[in-house]
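Chemist: Quick check, what structure comes out for this input:
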Amino acid sequence: MTGVLFFDRFLKSLTVPEPQNAKAYLQNLREAAAEHQCNALSAYLQNTDETGFLAAVLDCSPFLREVTEANPEILESLFTAPVSILLEQLAVQIRAVGVDPEMTESRLMTELRRIKKAAHVLIALDDLAGLVDVMQTTNRLTDLAEACLRATVRFLLLESDTKGKLALPDRSDPEKDSGLIVLGMGKFGAGELNYSSDIDLIIFIDSARPALTDPYECVDLFSRMARRLVKILQDRTADGYVFRVDLRLRPDPGATPLAIPVSAALHYYEGRGQNWERAAMIKARPVAGDITSGEQFLKELAPYVWRKYLDYAAIADIHSIKRQIHAHRGHGDIAVRGHNVKLGRGGIREIEFFVQTQQLIAGGRFPELRGSQTLAMLTKLYERGWVGENTRDQLSRNYQFLRNVEHRIQMVADEQTHILPEDDEGFSRIAAMMGYPDNDSFTAEFLAVLRMVEKHYAALFEQAPELGSSGGNLVFTGETDDPDTLQTLSQLGFERPSDICRIIRTWHFGRYRATQTAEARERLTELTPALLNAFAATERADDALLRFDDFLQGLPSGIQLFSLLQSNPALLNLLVLVMSAAPRLAEIITRKPHVFDGMLDPRIFSELPTRNYLEERLDTFLSSGLNSGDAYEQTLDRLRIFAAEQRFLIGIRLLTGAIDGVRAGRAFSDLAELMIDRALSAVLKEFSLRHGQIAGGRIAVLAMGKLGSRELTAGSDIDIILLYDHDADADYSDGEKQLAASQYYIRLTQRLIAALSAPMAEGVLYEVDMRLRPSGNKGPVATHIEAFSKYQRNEAWVWEHMALTRARTIAGDRSFRDEIDAEVDAILAIPSEVKKTAKEMVEMRALIASEKPPRDNWDLKLRSGGLIDLEFIAQFAVLTGQVATETRHTSTELNLRHLKSEFSSPAQAEELAGAHHFYSNITQIIRLCVDDNTGREDYLPGLLELLCRAAELPDIGHVEHQLDQTTELVAKAFKQLLKG
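Modeler: Sure thing, here's the model as predicted:
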């Protein structure tokens, strides 16, 4: 039978990560097959020895498991025909629903989701089984997306024709001469879709086509049609979704309608089009609607995309695009777990840019280099002599390997993610789905691929000519400016060349400690041209170089730094990035040059700053260097040194794209948690020397606010509450200087606050805010657990319970911490009066809006539809029991993602969680780079580029448009969920 052959033929090397789980999953599938009368499948599943492949699939992919349990008939179909025939049958069904005269929008949505789900399972099984290669899989996914899109377009066109809005020439072929051009972009256009891809579309209008009865109304008509198309394909219903749709690649999306006339589009591209849009158009392809008009439009656009002459200037521009949307290439080893196979170093995007850059340069003269598919164009580049045979073969193999990894990451839960899991269970799943017997062999292969890709990509840009190279004079001797040097500096892009000359003469004259030795000055002289070129590449070169000068003044020595910068361009670029984009970080380097030492360790970009990572390094740091003096003061100083360096290094990882904003929030929080824990230990030890201990005394620190939710930013204060307990009959401590129990813990807390926030030789560790304790500033700084519990249960205001939703213990006695966390869980589990809680929270939000209005549209905390609204929604959901998790989470994003379906639809919950993730990435970059009171008008160009990268959008206009759309979505949800 076909099915037996399918399940028995291949990849018996697919390992089952959790055999016991797999056994249970197979039993569930047996029961589902019997219930749905899938006889062939039922018979097959009776023989457990023959189901190893299927067991592995069920164990590795919760998505495939859930779909096949609910729809075992999909697997049953494999006993009737091979996958290729089954997919053709599904394609016929898709075409039929698009032109069915009885079709309704809701039924169309249901049918497309049902068919797509079946197709996804079949495509995944054939892929995992090894019957098809990765590019056949991407072609099948593309064909599926195109079929669903065209069915939707046909349905909408026929409906408009029926209503008299269009006059279709041929209702049996509604797309023909309709004037609606739907271009597929990116991987959709190239026929290279991922397993869980968005489909990128641009919609244009050929208003000369006969179907358009009123050309003046066509923009509004087709824009409304575009909105409905997105709804039909993208909205999550009980049946799931078809494909997520992204229309943001159209010209100037913040100011243009969803459908744009061809004449306006051509005018835009020819007059204002940018190189990133040229690169995007390489993969453009008409995928639905009026295909003939679409092909004609691309033909007219060809001279803009494919320039006749070699365009080496485009290399620099395309490289800058990469910096905007791709993790900055650091140095040293590459991490495997947590690595982004698409955007990370050595990933898919680097291979695509390797190919596209050369296509842009040479495609104007060689039409055969104008194709959209990565592997095909690699072969053409080889045939034309642009790349060697070895490069072609290695990148082709690596591309297919990485796309396979990407597909398996997405098959797990049908999520649009490109990041390898960090945990053992998740990582083992991917290794198993890739056919590797263990994690180590997969890790070794993955690392080898990344390094090979990075090597080829780096070589491409090393061979590019140095644009803006300092070929003119660079003379900084004497007391007067050299005229040719001034001209060279001006040509490089410096606006105040005379000031730059004066600064560099100061370096070369040895007026700073870092340049006092002859050897240091020689190194700096050799480095100066590279420095000037690097700073000239920033948009405010003068300001960036001035910050570097401030940094240089504080250095105790310069020989090592200058040598490193000269031999390590990546480090130089990183330093320039800090100086040009992040004034706040630059100020930290200037005040504490020692933090820069951490950047010299090449491993910082390959090791994630987890709690364990930080704790290991702190233990090593504290165990060395303490002398026989005041151990307590030395410990606090060393905590400050360590925290300053690690905060800086977390910031550098964020700045370079090695981690995103959400992970940076966790890292800043883990660091603070560790510092509080060690400071508390030091204070307890020091305090007990004089005052002794309280019988049965226990103490714990309860984290609140962003520390509690693990969302700290680079400059956050820490919100904490100190709780204690002791034996009922313990009145005084037993030390040399006895204290009453309450006084003991108050004094102890004051010592802890001082240990954290008092200015010392190495500065302040953290600013501490304890206003969230019972009774706020009026109450004692330390609170007995019984008083805390009584207050929270009987007297606390709604806003205090809101704050409690983010509470978690982070330091102190372990058993006491467990009791406190359990008590907080119990308090939050007490049913709230829904209407009363909602009313108070809405009034509270209105009060904040009136008393603390947002500074500008980039004030994402206070802006309507911003972070506060999301936090209020999550906190309201926790207080009213609307979060569907077994254990309480303090994370705003997790609580939003798990909103109960009766409170918020799954689609809305996902959108709100996505909005919080988006805000977090943006906010972390802003807080890292500039002070809290810095407005949008003062953002440096380098910072704007970082924000584009964090948002994965090509320019700041797109980012601001996305912010506007997201805040509108959140504000609407706030009104619906709370005011409703």
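
Chemist: all contacts plus neighbour counts: C-alpha atoms, from now on.
Modeler: OK.

Chemist: Which residue lies closest in space to the residue nearest to the spatial centre of the chain, excluding its sequence neighbours?
Modeler: The centre of the chain sits closest to D660, judged by C-alpha atoms, centre = their mean, with a distance of 5.3 Å. Excluding the flanking residues, the one nearest D660 by C-alpha to C-alpha, 6 or more residues apart in numbering is L654, at 5.8 Å.

Chemist: to compare against the first, here's another:
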Amino acid sequence: MLAGQGQPFFAREPKSLIPIDAEKAAELLADLRESAADCPKLLKQLSDPASAAFLSAVLELSPFIREVLLRRPAILEALCETAPDTRLEQLLADISAAWEGSEVTETTLMASLRKLKQEAHVLIALADLAGLLETAGTTGWLTRLAEACIQAAVCFLLRDADAAGKIALPDRARPQAGSGWIILGMGKLGAHELNYSSDIDLIVFIDETCQAIGDPLESVDVFSRLTRRLVRILQDRTADGYVFRVDLRLRPDPGSTPLAIPVEAALHYYEGRGQNWERAAMIKARPVAGDIEAGRKVLAELAPYVWRKYLDYAAIADVHSIKRQIHAHKGLGDIAVRGHNVKLGRGGIREIEFFVQTQQLIAGGRFPELRGSATIAMLGKLAERGWITPEARDALAAKYVFLRDVEHRIQMIADEQTHVLPEDDEGFLRVARMMGYENAEDFAKDFLSALGTVEDHYAALFEQAPELGGETGNLVFTGDVDDPGTLETLSELGFERPSDICRVIRTWHFGRYRATRSAEARERLTELSPALLKAFGETKRADEALLRFDELLKGLPAGIQLFSLLQSNPPLLGLLVLIMSAAPRLADIITRKPHVFDGLLDPAIFAEMPTRAYLEERLESFLGNGRLYEEILDRLRIFADEHRFLIGIRLLTGAIDGPRAGRAFSDLADLMIGKALAAVLEEFSRRHGKVAGGRVGILGMGKLGSRELTAGSDIDLILLYDHDEDAEESDGEKPLPSSQYYIRMTQRLISALSAPTAEGVLYEVDLRLRPSGNKGPVATHIASFGKYQRNEAWTWEHMALTRARPVAGDEGLLAHVASEIDAILALPRDPAKTAKDVVEMRALIEKEKPPRDLWDLKLKPGGIIDLEFIAQFAGLTGNVEMKHRSTATDDVLAHLAPTFAEPSVSDELVDAHRLYTRLSQTIRLCLTGKVESDDLPPGLADLLCRAAELPDLKRVESHLEQVAKGVRKQFDALMRGAMRKV
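Modeler: Next comes the predicted model:
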């Protein structure tokens, strides 16, 4: 509303403004007189002292207004005899008609809109600074100006699309009516509260049912192109400036949706995936251009989504994230006035708006009168309903007006979309003078008082609100723009790329993953986010860990259970963070097979050791009554995945050590092999029958045989069989010769264990340690096995046999195989020749497979192979003092004969093997590739230090070098000693 409505601008004495530099102001007034040579009315008006004083101060205080008026003094000429409201109405009419006429092109329209908008913009600023406009009048005219410009551009584009045959308008003289193109004004534009240099927030929908739209399938592309052109017409900077900057990021899921969204798709989004901050944004939505009637219908359909029937206290926890930085910062120090963000800062404009909107969301469903978009009007309605006190209403309304005036003057300086008070003396004084203050101190005092008043009312309103951020700081992930305070908080928490982290978390909130599609899941995740970010931030590479968690979320079929569990169980949250930060391999497993995480729901998981009996009991329960072959194998794969993971988790957390993990992984493999073998034999016999007297036994070799499997180990197997001497073929529907029967059955077993399926792979299988290696049959008769081992096997094959262990099959055959192996290993051997073979084999391995680096614990000189070869040599040459043969390297090294190795040497070798085992188990659990010591996940570095019982990685590496040198020294000494003995 203009004061002195109907009177020429200069008819009423303008409010007094004081320039910063009076001499410069006088010079600028002289420049205006010079440029106004063709404006006689203005020149006459400049002889009036009050008019001259006002204009000279404006020219000095506002570089933007100065630049326009010195170029276009005719703007002031028009005001000498015309009322500002009359001139503004004329300008708006000219803008509204700017699209009319067949000669109008996009280029000429852009030029017209820019010139007309610039004049209106300057006129509104002058009326505001002269005291002719109250705050609501300023924002009202700015809003009308924006609407007129948008509508002119929309009319032009619709007519253009109609002429091109893209759409068929029902009335070309009124292009917007019935066009199906819905332009919603959001934020301050929607609320008639636009600020001086504001962006305009728009959401664009398409009513596909509208007759103007031809092919609905093409409408998204057609109207998205039109929307892109609309943005260009309004926003592109030309020689004439720009009209309004346009922001389309408030639309549903802006990262993955077109610029123009079909109404049906939008409604589906809001009803299924809409977030509470989007509900709050919709409070201010209204159709500002295009098909106004269709826009009203859309908003009517969205009303139940925005305005819920019941008091929505449950959603307030999530609504809080809309403006976390407006949190009541009690006891966090003084507000710095200079550099303060009038809009977003403590006690600022957004705090008042949020004060109003939150209560509207709570109560607007029951009280329609609380559904308005105007901030001050809604303060009044909230007071009428008793939601706030009259004192709060009056105080907040007054401070809202004051702060909006400050915001306008900040923006009038250079026509920039900024809300930050200048920090320098001159800039700060400039704003104070434009506000009518003589000195900066008085302005600062009143400004600080306004912020304090707003902050006090806000804090009182939300004293009982859920404390989600705790002491974390700002955490705002709404909309599509990074909140500066949130970026600062994330940096302080330990994230190196806070903007990327914001983008990831916004993806969660947009419900793009199955796990975050439900509103409840998103609210749970919102509540969990501060704790989650704090926990990830405490790792040394927080960004990397959180991105792994993001990959986990992508794969989850649902999220509510996990989010609730993590929220109520801080240790579990800590464990998940440990996995993501220290164990990429485990993180990848969870991401691909999130069901493995279910095992952690068992509260006794860390209290019970994964013994064979423990695993067997759970396996029987898990298999249940499953009888179908494929069903059994799938259940075995699921069980193995889950329990490999759980054994790994116990190792990761220190509940078990490396050697214990090796035994558990091996026990699990034994059970899987045994169950898979039983299933294969039964299935195979359905078609091919059985061989008379047939028996099968499986030998575990390598690390399976020595019960030292790691999380990622292959399994080395030898399959042995026996049958009646006169059994020539099986007795089934499709009989097979006996040898062929067991070869085919073994191939089926290999497939059952290692073929990839929807449930993954049980184990990769290696059969190269069978007699004759890859040249021999995959299944070996027990007699052939014994004959080969006695007469043809190489020394290295007997060395491998020292770790052979029967793991599955017919118990009688397994007992026979065990006694046969004992007999073969007990055969007399020449220690010197055996030692020579061992040394040559070790040298060949070192030549053909040199170690990658210090962390290649297996192949490095003095590494695991050296220790295994010492144990195997001792086992073959009778240098182990044990009642019963053991396949475990650790056991053998602990019982070396004193005549072969002194007890101190034996202890040294055992300590080295245990160190290597602890480290290699941890490495294989956490990594799929080699160790890059310069680029280790920091959590893994900590785990390796724990495994080595040393304080830092450098000391671990130094210790490893010393241990390896010691092992190699003992290996050389023991082999040399054996070769010297006769």
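
Chemist: Next, the TM-score between them, please.
Modeler: For this chain pair, the superposition-based TM-score is 0.52 by TM-score structural alignment, normalised by the length of structure 1; 510 aligned residues with a C-alpha RMSD of 1.3 Å.

Chemist: The residue nearest to the centre of structure 1 maps to what in structure 2?
Modeler: Alignment note (TM-score structural alignment): D660 of structure 1 maps to D657 of structure 2.

Chemist: quick revisit: ok, the residue nearest to D660 of structure 1 touching A664?
Modeler: Yes. Contact status for L654 of structure 1 versus A664: in contact at 6.5 Å, counting by C-alpha atoms under 8 Å.

Chemist: which of these two has more neighbours?
Modeler: More neighbours surround A664 than the other of L654 of structure 1 and A664, with 29 against 26 (other C-alpha atoms under 10 Å).

Chemist: Report the distance from whichever strand or helix holds the more buried one to the chain centre.
Modeler: Using DSSP states H and E, A664 of structure 1 sits in helix 661-691. Taking C-alpha atoms, centre = their mean, to the nearest Å, the mean C-alpha location of helix 661-691 of structure 1 is offset from the chain mean by 28 Å.

Chemist: Please apply the same query to stretch 442-462 of structure 1.
Modeler: Here stretch 442-462 of structure 1 is found 22 Å from its chain centre; the criterion is C-alpha atoms, centre = their mean.

Chemist: Identify the residue range in structure 2 corresponding to it.
Modeler: Under TM-score structural alignment, stretch 442-462 of structure 1 corresponds to no residues of structure 2.

Chemist: Give the buried residues for that stretch.
Modeler: 442-443, 446-447, 449-454, 456-457, 460 (16 or more other C-alpha atoms under 10 Å).

Chemist: would TSV of those residues with distance to T610 of structure 1 and secondary structure be doable?
Modeler: Output for these, formatted as TSV (distance: C-alpha to C-alpha, whole Å; DSSP: H, G, I helix; E, B strand; the rest coil):
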residue	distance to T610 of structure 1	secondary structure
F442	23	helix
T443	20	helix
F446	22	helix
L447	21	helix
V449	25	helix
L450	23	helix
R451	24	helix
M452	28	helix
V453	27	helix
E454	26	helix
H456	31	helix
Y457	30	helix
L460	34	helix
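
Chemist: any idea which of these is closest to D317 of structure 1?
Modeler: Nearest to D317 of structure 1 among the buried residues of stretch 442-462 of structure 1 is L460, at 14.1 Å by C-alpha to C-alpha.

Chemist: does the closest one really touch F354, like I thought?
Modeler: Yes. With contact defined as C-alpha under 8 Å, L460 of structure 1 counts as touching F354 (7.1 Å).

Chemist: those helices in the stretch 1-150 of structure 1, which residues are they?
Modeler: 2-9, 19-35, 39-45, 52-60, 62-70, 73-76, 83-99, 105-129, 134-162 (DSSP state H, counting those that start in this stretch).

Chemist: So which of those helices is the most surrounded?
Modeler: Scoring the helices of the stretch 1-150 of structure 1 by mean neighbour count under mean count of other C-alpha atoms under 10 Å gives helix 52-60 as the most buried, with a mean of 25.

Chemist: For my notes, confirm A289 of structure 2 occurs in a strand.
Modeler: Yes. Assessed with DSSP: H, G, I helix; E, B strand; the rest coil, A289 of structure 2 lies in a strand.

Chemist: Which parts of the stretch 101-250 of structure 2 are strands?
Modeler: For the stretch 101-250 of structure 2, the strands defined by DSSP state E, counting those that start in this stretch cover 181-185, 200-206, 246-247.

Chemist: Could you list the buried residues of the helix holding A664 of structure 1?
Modeler: So, applying 16+ other C-alpha under 10 Å, buried residues of helix 661-691 of structure 1: 661-680, 682-684, 686-688, 691.

Chemist: cool, and stretch 773-787 of structure 2?
Modeler: Neighbour counts using 16+ other C-alpha under 10 Å place P777, V778, A779, T780, H781, I782, F785, G786 of stretch 773-787 of structure 2 among the buried residues.

Chemist: what do you get for stretch 579-595 of structure 2?
Modeler: Those would be 579-594, for stretch 579-595 of structure 2 by 16+ other C-alpha under 10 Å.

Chemist: and if you look at stretch 916-931 of structure 1?
Modeler: Of the residues in stretch 916-931 of structure 1, 916-930 count as buried by neighbour count, 16+ other C-alpha under 10 Å.

Chemist: Show where stretch 265-284 of structure 1 falls in structure 2, residue numbers please.
Modeler: So stretch 265-284 of structure 1 sits over no part of structure 2, by TM-score structural alignment.

Chemist: would T489 of structure 2 count as being in a helix?
Modeler: Yes. Judged by three-state DSSP, T489 of structure 2 forms part of a helix.

Chemist: which one is the residue opposite it in structure 1 once aligned nearest to, not counting chain neighbours?
Modeler: Under the alignment (TM-score structural alignment), T489 of structure 2 maps onto T488 of structure 1. Leaving out its chain neighbours, the residue that sits closest to T488 of structure 1 by C-alpha to C-alpha, 6+ apart is G472, at 5.3 Å.

Chemist: residues in contact with that neighbour?
Modeler: D484, T485, T488 (C-alpha atoms under 8 Å, 6 or more residues apart in numbering).

Chemist: thinking again about what came up before, kindly reformat the buried residues of stretch 442-462 of structure 1 as TSV containing distance to Y304 of structure 1.
Modeler: Converted to TSV, the buried residues of stretch 442-462 of structure 1 look like this (distance: C-alpha to C-alpha, whole Å):
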residue	distance to Y304 of structure 1
F442	43
T443	43
F446	38
L447	39
V449	35
L450	34
R451	35
M452	33
V453	30
E454	30
H456	28
Y457	26
L460	24
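
Chemist: Which residue range of structure 2 does stretch 300-312 of structure 1 align onto?
Modeler: So stretch 300-312 of structure 1 sits over no part of structure 2, by TM-score structural alignment.

Chemist: Sorry, slip of the keys, the one I care about is stretch 29-48 of structure 1.
Modeler: Under TM-score structural alignment, there's no match for stretch 29-48 of structure 1.
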